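> this one's sequence-less:
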């Protein structure tokens, strides 16, 4: 370590380690601390520790300017204060702590050790005891970072919501098996930015990638004991530092540039970057968890503690703790982190894991919470894409449809009702609401169809192939006797589980998968595709592959014939959605005419050749129906200010287990043309305007009537 020239008072803001002229400003919030020591470490493994007491405290912010050091410096903190767990305080200066605002991890936690816990494990008093061992040999360290990067005029794509198609992927799993890449680039930020990955995403046609967590996370000790890892990454320790294991290089500065280069390349190709973020809990878990950062810096300010027994945490996440947004400290951390990722890392939006937990105040979930207010008034964050997972595990936590204006939501009701319909377990009257954008959920708050993030599958649960192939989860590889993961599947009438040589069963499974994918991409709202579903990827029945950093999760690139068929089918659906404005409208479909003399914006069609009646919707035969979208009903302006026009589209669905005769409506322009089907359909090649056809069981077809110019 260079000789420290002098120590100045520095500035309280910005929080974290900020390089300046001749040194670095360090700033740490702790409302209940009595003393804060900055700990500087030599870059060498096991290097010397130099402790410096921060000389100034301004409004609970401890700060100092250290001359003679700069970017690349490793550091941590020791925070002195009361160790009174029963009052919510868990200060222990024997534990080296990671700066919550550290921009990079200079040394990750390599292995779990009992010295990382603030109490003596095995003591009869459990977490009330006090552990005096020094944790510096095992604790993670932050690194002072120089953020300089040449963005080369990078600008965000700013894809309108109604033109957005989201592709949810894992940075590592997406390219880990891409053998065309050099081995050291597979599964990395650079791998995602490679020509091969870019060509795939562009040819597929998606407009945004939603990355599973890239904040620095820890592998749970119980997973390490089983020889597993926290592959998904929903175990965050730092909300500013990127996950270093996804970089192809070890130096944190080079790794940061690699991440920024990935974002820049995606933007250059017109693809937005949305981060899945986990601000609801941290890797420190319950009161029996380790003391690594927040707990030792100011436990009572960062976490939601039980009002009756502050020793314990309020847990709305199932992970042992919940960050508090009631205290300005937690809210400021979240806001500062979000702004950092937008302004410094150039990301385009966020998907908030268990977002309901962030909006909980004293008496539960609150639509008028400080969390929502802070984001809605922020000039930066209010302009990016904000997506909520609108539930947590606490009472009253399921809030689908209740988030405020400016937010989109994972629409769990869409997922459930589409699945039920194609299983043949439900009538279509509920499905029709989902196909039209779910106005019943979102219109009351002044939002449009884009508030509904439509999905059939996501990282959490069965992937698409397994959804139609397995009746029960098979999570044996997780080593929890398959007790983990939701029991969220039922028989799809596709035969026995797993692989089979029965061509009929395999054909039916593929058809059902196509039905679901087609429904997703033909619905109003914003579709989200789980990476791998378009390639017929299987997780072997594992519906909770959070700890499977292996072939169960990694996506295949050498596709089977079925995988190629599914991929081409998905590409065609995306192409149709992009080319036909009537499939991605800015406003909800209402079943009403937009103005006098215009047709209804959606017409529901009965197999007998007439418009559906209320009686039809309530009858048992609404598993087969048509959704007619007249192109001339479109009354919207495109991004360039010109009126959007579209061909008419007729979507015919038969979720029944038998083939059914169907009489189509009179085409409003040119004769109907069969554009796409999930199984071969006998259709009159002469393209009569009112053809009658036999619609195969469990199938979907798309017909187009070309707009007549003039």
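Received it, and whenever you're ready, just let me know what you need. This structure is a prediction, so every number in the text was calculated from the model and none was measured.
> going forward, measure contacts between C-alpha atoms and count neighbours the same way
Fine.
> so where do the helices sit in the stretch 251-400 of the chain?
Per DSSP state H, counting those that start in this stretch, the stretch 251-400 of the chain carries helices over the ranges 252-268, 294-302, 328-343, 370-377.
> Report the buried residues of the shortest one.
The reference is to helix 370-377. The neighbour-count check on helix 370-377 (16 or more other CA atoms under 10 Å) flags 370-372, 375-376 as buried.
> Just the closest of these to residue 114, please.
For those, the residue nearest residue 114 by CA to CA is residue 371; the value is 35.6 Å.
> Quick one: residues contacting the closest one.
Residues in contact with residue 371 (CA atoms under 8 Å, 6 or more residues apart in numbering) are 325, 331, 358-359.
> circling back: out of the helices of the stretch 251-400 of the chain, which comes closest to residue 31?
Nearest to residue 31 among these is helix 294-302 (6.9 Å), distances taken as CA to CA.
> Identify the residues contacting that closest one?
29-33, 79, 88-93, 95, 97, 100, 284, 323-324, 327, 329-330.
> Narrow these to just the buried residues.
29-33, 79, 88-93, 95, 97, 100, 284, 323-324, 327, 329-330.
> picking up where we left off before, now the contacts of residue 371: which count as buried?
The neighbour-count criterion (16+ other CA under 10 Å) marks 325, 331, 358-359 among the contacts of residue 371 as buried.
> And the furthest pair within those?
So, the buried ones among the contacts of residue 371 by CA to CA: farthest apart are 331 and 359, at 10.6 Å.
> Can you work out which residues contact both of these two?
Common contacts of residue 331 and residue 359 (CA under 8 Å, 6+ apart): 325, 371.
> can you give me the strands in the stretch 551-700 of the chain?
With DSSP state E, counting those that start in this stretch, the ranges of strands along the stretch 551-700 of the chain come out as 603-606, 610-611, 624-629, 648-654, 660-663, 673-677, 692-695, 699-705.
> okay if I get those strands as a markdown table plus mean neighbour count and distance to residue 342?
As requested, these are arranged in a markdown table below (neighbours: other CA atoms under 10 Å; distance: least, CA to CA, whole Å):
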| stretch | mean neighbour count | distance to residue 342 |
| --- | --- | --- |
| strand 603-606 | 22 | 42 |
| strand 610-611 | 14 | 48 |
| strand 624-629 | 24 | 38 |
| strand 648-654 | 24 | 39 |
| strand 660-663 | 16 | 51 |
| strand 673-677 | 19 | 40 |
| strand 692-695 | 18 | 49 |
| strand 699-705 | 24 | 40 |
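> ok, structure two:
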């Protein structure tokens, strides 16, 4: 620390929290209920630190305004108070702390003993560590909010028309030959025309970005020479992750992020953020002191009521933010509103959302978090997606989140994987999943689009690996292959790992098409994992969270062009067929004037509709789903009834060919085969007209037949 220059700290204002430049100076405001004193630490370009005590405190907010301080200024805080872990207090002014409301962050986290609140040999944590952490931790940056948003229009794609593409900002373009080298792996790279055109050509309507809130790597990874790649280790809830910026970390990342959003919007693509509000990067009682832990440990975290020196951990990451507290709830809502109003994002996917809904211990549908989100005039109007589970007791809550929430449908994933891996589970559960999961979402008034359907995600096997491996290959993570899911509901097609056997290779390719066709033809909102349409492999690693390398990045030099064409073909069909994008649940009722057809009917291979015995036959591996486009129960924006063609979809998961009966009138006078997974691109050669009656389905295939009627 150098001598403090003659800077006058004026009283300033306790609101808003954070650092806000007004054109001539910057107001700094930090909440801490138990602090005895707070120092504002300003850093020169050469790193020299100047400390300025904040002498004003209003309603537990320490504040001051510094004239002449503006955008680009690096800053942090040192908070004085009691250091007494058994009572939950961990104040330690030797630790430089990041402002929880910082809108930009500069500098990385360097593994050093000074990061920790107590020395490593103080096992009980009773002795504070007095080494200065400032040289080894990130700092906040004062930013300029002005941005030329003129002309930006949010696509506001309806849920029923939405197709989500889950993607990692860095991994998307690090190996893309058409993106300039200096832009690869950045927000600017994601906004490059070469990548946006890929999304458009597929038919994607929204990107769901893996965490872009500023994060740091866990000490245990740094010790192994690895880093956190996925980003589920948030430190700054307002700041775009600086390492994803081609503009540097002096605040340019904010402008670059906004430019990316504007470019995606111009292409008709929404931006959804995967957000981690359930825990922070500070970990458990042995973790580093970087921000919240040193500002007000008991005010931000859920402490173990039996031993406040420890944390209640519903997340598996060492700590849980205490959303029951008004200040923490305000932090989350301020962050969400900021990303919508200032950064123009279109929605959020909440990691381990059940942890946010816990009142005392149980997950509570009436928790304050739900109430505040539901009534918020900004946040309630964007897309809200829950990962409806955490690691605590009773945390698996698929189907139990209230309106207007949508959910990652884990039951959809499990059922579809079971069916195509050859498990004898019958078709009863599959029928629910194909038609929007009414068993999960109908009772509380939600619609089919409450179900975010997915087969793979960032966490787990890629689609290509799902059909090539039965056992995980996570040795590169340095955890002796103990990490990652062991029960993946998958089948390796007969050989473990890579093979040159053409029959196995062909089978695996068809199985990938079967999984993707099922996903993209199901009612609900499909979510593709980036790279699944390219044939991406992680060589059997099903937990690549710490693999920031070519194992995780999309490989644009090894693209399965047929598979990419297949996905585009099926999505084009989905886009053209409202009956595949139903906004209301099917009724299964007969439709007047159709001669006895139903809006939804299920056919057995023999041609008759499924019987009660069929529904409970776990050996049944073939089912026909008839969707009548004359029975759609919603209207367009002008109030006109929506009417579509009719389709018959056959799913046959058995290994051998099977003869099925295509129903005759009144169901159809004939059929046109428009999708078949036996073909590499899904499109049958020429026009494939099929008459009612017996037809042979190849082993393990999906057929989509468009119904033909005589004039």
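Now that the structure is in, tell me what you want to look at. Being a predicted model, the structure only gives us computed values, none of them experimental.
> What residues in structure 2 pair up with stretch 290-303 of structure 1?
In the comparison with structure 2, stretch 290-303 of structure 1 aligns to the range 288-301 (TM-score structural alignment).
> Now do the same contact list for residue 126 of structure 1.
Remark: with contacts taken as CA under 8 Å, 6+ apart, residue 126 of structure 1 is in contact with 119-120, 288.
> Apologies, that question was intended for residue 577 of structure 1.
Here residue 577 of structure 1 is in contact with 521-522, 583-584 (CA under 8 Å, 6+ apart).
> try residue 623 of structure 2
Going by CA under 8 Å, 6+ apart, residue 623 of structure 2 touches 427, 602-605, 650-652.
> So the counterpart of it in structure 1 versus residue 243 of structure 1, what's the distance?
Aligned by TM-score structural alignment, residue 623 of structure 2 pairs with residue 625 of structure 1. According to CA to CA, to the nearest Å, residue 625 of structure 1 stands 48 Å off from residue 243 of structure 1.
> next one: residue 294 of structure 1
Distance from residue 294 of structure 1 to residue 243 of structure 1, by CA to CA: 18 Å.
> Neighbours of the nearest residue to residue 448 of structure 2 once chain neighbours are set aside, how many?
Computed as CA to CA, 6 or more residues apart in numbering, the closest residue to residue 448 of structure 2 that is not its neighbour in sequence is residue 436, at 4.5 Å. Using other CA atoms under 10 Å, residue 436 of structure 2 is surrounded by 30 other residues.
> Need the counterpart of residue 436 of structure 2 in structure 1.
Superposed on structure 1 with TM-score structural alignment, residue 436 of structure 2 falls opposite residue 437.
> would you say that match is within a strand?
No. Judged by DSSP: H, G, I helix; E, B strand; the rest coil, residue 437 of structure 1 forms no part of a strand; its state is coil.
> For residue 387 of structure 2, which residues are in contact?
By CA under 8 Å, 6+ apart, the neighbours of residue 387 of structure 2 are 349-354, 407-408.
> of all the residues you listed, which comes closest to residue 447 of structure 2?
Residue 447 of structure 2 lies nearest to residue 407 out of those, by CA to CA, at 11.5 Å.
> The strand or helix carrying the closest one corresponds to what range in structure 1?
Element membership of residue 407 of structure 2, judged by DSSP states H and E, is strand 406-408. Counting by TM-score structural alignment, strand 406-408 of structure 2 pairs with residues 408-410 of structure 1.
> re the thing from before, looking at the helices of the stretch 251-400 of structure 1, which is nearest to residue 9 of structure 1?
helix 294-302 (20.0 Å).
> what does the match of strand 406-408 of structure 2 contact?
385-390, 400-401, 403, 450-455.
> What does residue 37 of structure 1 correspond to in structure 2?
Using TM-score structural alignment, residue 37 of structure 1 pairs with residue 39 in structure 2.
> any idea how far that match is from residue 94 of structure 2?
11 Å.
> next one: residue 421 of structure 2
Taking CA to CA, one finds residue 421 of structure 2 at 56 Å from residue 94 of structure 2.
> what's the answer for residue 673 of structure 2, then?
70 Å.
> next one: residue 323 of structure 2
Note on residue 323 of structure 2: its distance to residue 94 of structure 2, by CA to CA, is 28 Å.
> Same check on residue 293 of structure 2?
Residue 293 of structure 2 sits 13 Å away from residue 94 of structure 2, going by CA to CA.
> Quick one: residues contacting residue 525 of structure 1.
Counting by CA under 8 Å, 6+ apart, the residues that residue 525 of structure 1 touches are 162, 436-437, 449-454, 584.
> what do you get if the cut-off is 7 Å, keeping everything else the same?
Applying CA atoms under 7 Å, 6 or more residues apart in numbering to residue 525 of structure 1 gives the contacts 162, 437, 449-454, 584.
> which one in structure 2 is aligned with it?
Under the alignment (TM-score structural alignment), residue 525 of structure 1 pairs with residue 524 in structure 2.
> Same question for residue 247 of structure 1.
Match for residue 247 of structure 1 (TM-score structural alignment): residue 245.
> same check, this time on residue 590 of structure 1
Using TM-score structural alignment, the partner of residue 590 of structure 1 in structure 2 is residue 587.
> and that match, how many residues sit next to it?
By other CA under 10 Å, 12 other residues sit near residue 587 of structure 2.
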